[in-house]
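Asker: My questions concern the predicted model and sequence given below.
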Amino acid sequence: MKKPKKIIVVDFGGVGDLVLSIPFLRGLKTAFPSTEVSVLCADRAGMILKEQSYINRLFLSPITLLGLFKTGLQLRKKRFDMAINLMPETSYFSAIKMYLLFLLINARQWVGRNTEGRGFFYDIKVPEQKMQIENEVLLYGRILKTISNEDFEKRLELPCSEANKKRAGALLSRERKLRKYPFVLVNPGADWPAKRWPIERYAELVKRLKESFPHCEFGIIGTQAEGELAHFLKEAVGDRVFILSGKTPLEILPAVMEKACLAITNDSGPAHIARAVGTPVVILAGPSAPAFFTIQGRKESHVIYHPVSCAPCLKVSCDTMSCWQAISVQEVVEVVSKMLERKINEINN
């Protein structure tokens, strides 16, 4: 295969998906060092890739038909040799939208995942028999192997610039009252309700951790739209809790998480950010596929997951929440306590 001069990588996933794409982007640049690599992603999540050295150009687009149409016409002028879609074709409707976008971009070669046969329009099809079975990083590795015959290092990383570290430090100085204490970050939110451990259980968890660790603070992170969850926790738990929800721009969130001694989170973007920046993390994975976490991060991570007959699933909401009911507060307290004790001993020594 002739080496492409210009590649556009399309990834309209969330923050976590983009973090998981970094090993692929690093490997792509290693396989094609002289190739100009551009990335197209959703404007709501794409800032997480802003400072990645493996990307020559970053394009952000709203995920609306009009937004994608305008972006496609803009990218058409760039005359890409290859377009690669990293995301699965979750339905025939999503496949048709991607087909139309690729028509607009008009790259010479189209590459993508043939998810359950829905990637029929790609020139180079990477087989995917069923969604949420294979780790995304490993699947991206198969894409790179197909187009370059090269493997890549599957290490997660997310470097933070000095400027963003300073911004993160200033934010924490403003919001924290007990700055000499180590702090734990708690993320009770996720993109949709079915991916959230019940907020009442988060409240009970933080209450019990406060009692066991009197010299720790607890910070609540999340989007502005998840502010209600943060305020519920603050009111339920009381002192030694500070709210960062809606106050942490995406580009400085990695630097904020890097400063925490531990993170507790649902399966969402912050789970992967913590693993990439080297913060120990406990991940609650109710309906998620545990295969997503088989690639180790830079520090200790522990995934709490109990298989149920209906998981993994992609439901936005759920009446039974049986996967979440299987995860008790006591189980999470025990896992977090062991990890937090080790981390505090490490800090003190």
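Answerer: Good, I have the coordinates. Everything numeric here is computed off the predicted structure, so don't read it as measured data.
Asker: Only C-alpha atoms from now on, for both contacts and neighbour counts.
Answerer: Fine.
Asker: Check which helix or strand residue 140 maps to.
Answerer: helix 136-148 (DSSP states H and E).
Asker: try this one next to it:
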Amino acid sequence: ASRRWPAERFGDAAARLAPLFDGIAVTGSAGERALVDAVCERAGPRAVPLAGELPLGELGALIETADLLLSNNSGPVHLAAALGTPVVDLYALTNPQHTPWRVPHRALNVDVPCRNCYRSVCNQPGHPCLLGVGVDDVVAATHALLRGSERHALRAAARAAAHDDEPAAANASNVIPFAHVTTRS
């Protein structure tokens, strides 16, 4: 839990970002169902709870089709990087070598004296490196990533065409634009 951004902040960020996407997939393990449900409740009707629903291959397929991944620094972040999906990474400052690479990304944290501690569990009260990151920071980082994303621009154009023109909607039917929020720590 010390390396996890709060569910209510994920939900609030997702709610503010929802107008940019057709849907928001919220994933986590079966044991994180309550966290995923809390995120979805705050995120609104475009959020789809998928706690414990996706085996690794399907999670990879979802991430690969996503416009971006918003996540704690966990396995899905590295999967997204391998698949070329842009990442907004809520990064507890444990090991700077574990941030995404070779993919557009923003690693968000607050500089603290214990940075690069290499610990898997934070011993600092209140976990300041993550809790200092606000919803506004995540929204701004997401907008910055999407501004430079050809992937998002193409999908946004397909969505706009689908809403304006019925024949264009048939051509855009394979576009599944989701932001992905994972609660895994």
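Answerer: Here it is on my side, so go on. Note that the structure is a prediction, hence the values are computed from the model and not measured.
Asker: before we move on, the earlier item: the helix holding residue 140 of the first structure corresponds to what range in the second structure?
Answerer: Across the second structure, nothing matches helix 136-148 of the first structure (TM-score structural alignment).
Asker: C-terminal to that helix, what's the next element?
Answerer: With elements assigned by DSSP H and E, the helix or strand that comes after helix 136-148 of the first structure is helix 162-175.
Asker: contacts for that following helix?
Answerer: The contact list for helix 162-175 of the first structure (Cα atoms under 8 Å, 6 or more residues apart in numbering) reads 179, 242, 243, 244, 251, 252, 253, 255, 256.
Asker: how about 6 Å then?
Answerer: 252, 255, 256 (Cα atoms under 6 Å, 6 or more residues apart in numbering).
Asker: can you tell me which of these lies nearest to residue 337 of the first structure?
Answerer: residue 256 (21.5 Å; Cα to Cα).
Asker: That closest one -> the second structure?
Answerer: Here residue 256 of the first structure is matched to residue 62 in the second structure, going by TM-score structural alignment.
Asker: How about the secondary structure of that match?
Answerer: For residue 62 of the second structure, the assignment made with DSSP: H, G, I helix; E, B strand; the rest coil gives helix.
Asker: Now find how far off-centre stretch 196-209 of the first structure is within its chain.
Answerer: The chain centre lies 22 Å from the centre of stretch 196-209 of the first structure; the measure is Cα atoms, centre = their mean, to the nearest Å.
Asker: Repeat that for stretch 32-49 of the second structure.
Answerer: Stretch 32-49 of the second structure sits 13 Å away from the centroid of its parent chain (Cα atoms, centre = their mean).
Asker: still on that earlier bit, may I see the contacts of helix 162-175 of the first structure organised as a markdown table, with neighbour count added?
Answerer: A markdown table is the format used below for the contacts of helix 162-175 of the first structure (neighbours: other Cα atoms under 10 Å):
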| residue | neighbour count |
| --- | --- |
| 252 | 22 |
| 255 | 25 |
| 256 | 24 |
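Asker: Okay, and the residue most central in space within the second structure sits in which element?
Answerer: Closest residue to the average C-alpha location of the second structure: residue 70 at 1.4 Å, with Cα atoms, centre = their mean. Element membership for residue 70 of the second structure, per DSSP H and E: strand 68-72.
Asker: got the contact list for that strand?
Answerer: Here strand 68-72 of the second structure makes contact (Cα under 6 Å, 6+ apart) with 4, 85, 86, 87, 88, 89, 90, 179, 180, 181, 182.
Asker: how big's the offset between it and the first structure?
Answerer: Here strand 68-72 of the second structure, set against the first structure after superposition, deviates by a mean of 0.6 Å using mean Cα distance after the TM-score superposition for the first structure.
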